[in-house]
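Enquirer: Here is a sequence with its predicted model. Questions after.
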Amino acid sequence: MYLVGFDIAKVSLPDDLRDRPTREVDLNESGTSMASPIPTGTPASNAAVGSEVDLGSNAQRERRRRILDATLALASKGGYDAVQMRAVADRADVAVGTLYRYFPSKVHLLVTALAREFEAVESRADKSRLRGTTSLERLRHVLDMITMAMQRDPLLTEAMTRAFMFADASASAEVDKVANIIDRLLANAMVEGEPTDLDLKIARVVSDVWMSNLVQWLTRRASATDVTNRLELTITLLLAGRDQEPEIRD
């Protein structure tokens, strides 16, 4: 599903591209929360974010997996609005209260699901098999592959991107986790060894440009070709001359 099973090194580019329903979270056009993500009767202080819930037992890990699988399935069929907490609980075969114990809102659900997708990509990434002999070529290949994978399922991409872009401070840990995974994925494509702090900073700039253009594609303000061309310009400007041999002076 989605990025899971996605192998950066094997995918070929096409020629033209290289409920608690009464308290459910909702986002208005400005991205601000219109209702509390915590169900009635559940103190905010007791709401455990999915990454913080004790996942020591196999049953707990399996329950969490089913919840995230259900979230992805619902989002893939109906986008952000289709991910309702009661629907997720029913599909995952868990009680609504249990769902809220793992994830206090659908924003937490979707961002955590996005992190899991990118973790799967990162675990499969083998930089020795990336196409390209330069930093620019390898980074271009990784960006093209991830972008294509996300464009294949626009409803799911819309749901997870919307949650990621408009998450508030309560989901900062999940957002930071996703951002750091993307940074590492891009930085590792740029270098043969371990990425430096500068490599990670460059990767963060590329990631920010990529995410903003993904939003424009989702809102039909940019075509897939536009996204590719803008990313190409960005990485060319950032990495131009990076792999050139240093000039030898007498």
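Expert: Received it, and whenever you're ready, just let me know what you need.
Enquirer: From now on I want contacts and neighbour counts done on CA atoms only, so please keep to that.
Expert: Will do.
Enquirer: Residue 155 versus the residue nearest the centre of the chain, what's the distance?
Expert: The centre of the chain sits closest to residue 114, judged by Cα atoms, centre = their mean, with a distance of 4.0 Å. Separation of residue 114 from residue 155 (Cα to Cα, to the nearest Å): 13 Å.
Enquirer: got another, please set it beside the one above:
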Amino acid sequence: MAARQPAAPMSSGQAARRVRILRAASDLGTREGLANVQMHDVAKEAGVAIATLYRYFPSKPYLFLAVLEWHIDQFLGGRDCGAGAGEGVDRATETGETLVALSGKLLGSRLLASAVTLSSFTEYTSDVPTRIDIVESALGQRLLGLLGGRADAATERSRVRLLVYCWWGVFVAMLTEEISTEQGNADLRMAARLIVAG
């Protein structure tokens, strides 16, 4: 039997409730790590019924994948996005610095970063299809804006996908300490130069 699809918030009250849940899960993930967070604890911390929690987030991995997307959206919403517009902007540098800063922000809490990373791997094997075109995500849209539409749409979308996949791989390597933060940041800057200029 296929898992139930998550509900989308329809009113401002429901949207606020969803954000409370994401904030509660984020706080608990930061303090406890993924293995120690229970859905009942998230519901209690958010001040919602357990049925409400499951209405929006059918599983713990789905919830923490949403936490990752929420953190990315919050981070990007607080950054200046002027680089996608003007002349003379070094798009490769701005793209690289955006990816470096995002990694730094997420790595600021290792337990939460581990929780959302493990959840992303788990969620890809679940029955609930959460995958969207990565270009339509908050990060994808920001990168698309930074590229500035210099080439045909298909090429720009391919570049965005390459940038996001590259960022994710380097982020995981930094999180697991396969590479140092300094090396990861250097790799992200190089990837941006190669992909944006290519």
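Expert: Everything's here; your move. The structure displayed is predicted, hence computed values, not measured ones.
Enquirer: TM value for the aligned chains?
Expert: With the length set by TM-score structural alignment, normalised by the length of the second structure, the two chains reach a TM-score of 0.82; 194 aligned residues with a Cα RMSD of 2.8 Å.
Enquirer: hmm, back to that, what residue in the second structure is paired with the residue nearest to the centre of the first structure?
Expert: Aligned by TM-score structural alignment, residue 114 of the first structure pairs with residue 68 of the second structure.
Enquirer: go on, residue 198 of the first structure?
Expert: Looks like residue 198 of the first structure aligns to residue 155 there (TM-score structural alignment).
Enquirer: For the lengthiest helix in the second structure, which outside residues touch it?
Expert: Longest helix in the second structure by number of residues, with DSSP state H as the criterion: helix 153-175. Applying Cα atoms under 8 Å, 6 or more residues apart in numbering, the contact partners of helix 153-175 of the second structure are 99, 103, 107, 110, 113-114, 117, 134-135, 139-140, 143-144, 147, 149-150, 179-181, 184, 187-188, 191-192, 195-196.
Enquirer: For the buried ones among those residues, write the corresponding PyMOL selection.
Expert: Those of the contacts of helix 153-175 of the second structure that count as buried under 16 or more other Cα atoms under 10 Å are selected in PyMOL with:
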select buried, resi 99+103+107+113+114+117+134+135+139+140+143+144+147+179+181+184+187+188+191+192+195+196
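Enquirer: Okay, and residue 129 of the second structure sits in which element?
Expert: Per DSSP states H and E: residue 129 of the second structure is located in neither a helix nor a strand.
Enquirer: Can you report how many residues lie near it?
Expert: Residue 129 of the second structure has 13 neighbours, counted by other Cα atoms under 10 Å.
Enquirer: before we move on, what about residue 92 of the second structure?
Expert: Count around residue 92 of the second structure with other Cα under 10 Å applied: 20.
Enquirer: what do we get in the first structure for it?
Expert: Residue 92 of the second structure maps onto residue 136 in the first structure, by TM-score structural alignment.
Enquirer: distance of its match from residue 65 of the first structure?
Expert: According to Cα to Cα, residue 136 of the first structure and residue 65 of the first structure sit 36 Å apart.
Enquirer: Kindly report the same for residue 113 of the first structure.
Expert: From residue 113 of the first structure to residue 65 of the first structure the distance is 9 Å (Cα to Cα).
Enquirer: more neighbours, these two?
Expert: Neighbours were counted for residue 113 of the first structure and for residue 65 using other Cα under 10 Å; residue 113 has more, 22 against 15.
Enquirer: Determine whether the claim that that one is in a strand is correct.
Expert: No. Looking at residue 113 of the first structure with DSSP: H, G, I helix; E, B strand; the rest coil, it is helix, so not inside a strand.
Enquirer: looking at it, it is touching residue 70, isn't it?
Expert: No. Applying Cα atoms under 8 Å as the test, residue 113 of the first structure and residue 70 come out as separate, 9.9 Å apart.
Enquirer: Now do the shared contacts for the two.
Expert: By Cα under 8 Å, 6+ apart, no residue touches both residue 113 of the first structure and residue 70.
Enquirer: Residue 56 of the first structure -> the second structure?
Expert: Match for residue 56 of the first structure (TM-score structural alignment): residue 10.
Enquirer: Checking its match next. Helix, strand or coil?
Expert: Classified using three-state DSSP, residue 10 of the second structure is coil.
Enquirer: What's the local residue count around it?
Expert: 8.
Enquirer: Ignoring the adjacent residues along the chain, who's closest to the match of residue 92 of the second structure?
Expert: residue 239 (6.2 Å; Cα to Cα, 6 or more residues apart in numbering).
Enquirer: What does the one you found correspond to in the second structure?
Expert: Under the alignment (TM-score structural alignment), residue 239 of the first structure pairs with residue 196 of the second structure.
Enquirer: returning to that earlier point: could you verify my assumption that the match of residue 92 of the second structure touches residue 235?
Expert: Yes. At 6.7 Å, residue 136 of the first structure and residue 235 qualify as touching, with contact defined as Cα under 8 Å.
Enquirer: Could you measure from residue 81 of the second structure over to residue 142 of the second structure?
Expert: To residue 142 of the second structure, residue 81 of the second structure is 8 Å away according to Cα to Cα.
Enquirer: Looking only at neighbour counts, state which of these two leads.
Expert: A count of neighbours by other Cα under 10 Å puts residue 142 above the other of residue 81 of the second structure and residue 142, at 21 against 15.
Enquirer: what sits against the more buried one?
Expert: Taking Cα under 8 Å, 6+ apart, we find residue 142 of the second structure in contact with 76, 81.
Enquirer: all helices of the first structure, in order?
Expert: All helices of the first structure, identified by DSSP H, fall at 58-78, 85-92, 96-102, 106-124, 135-151, 154-166, 172-190, 197-218, 224-239.
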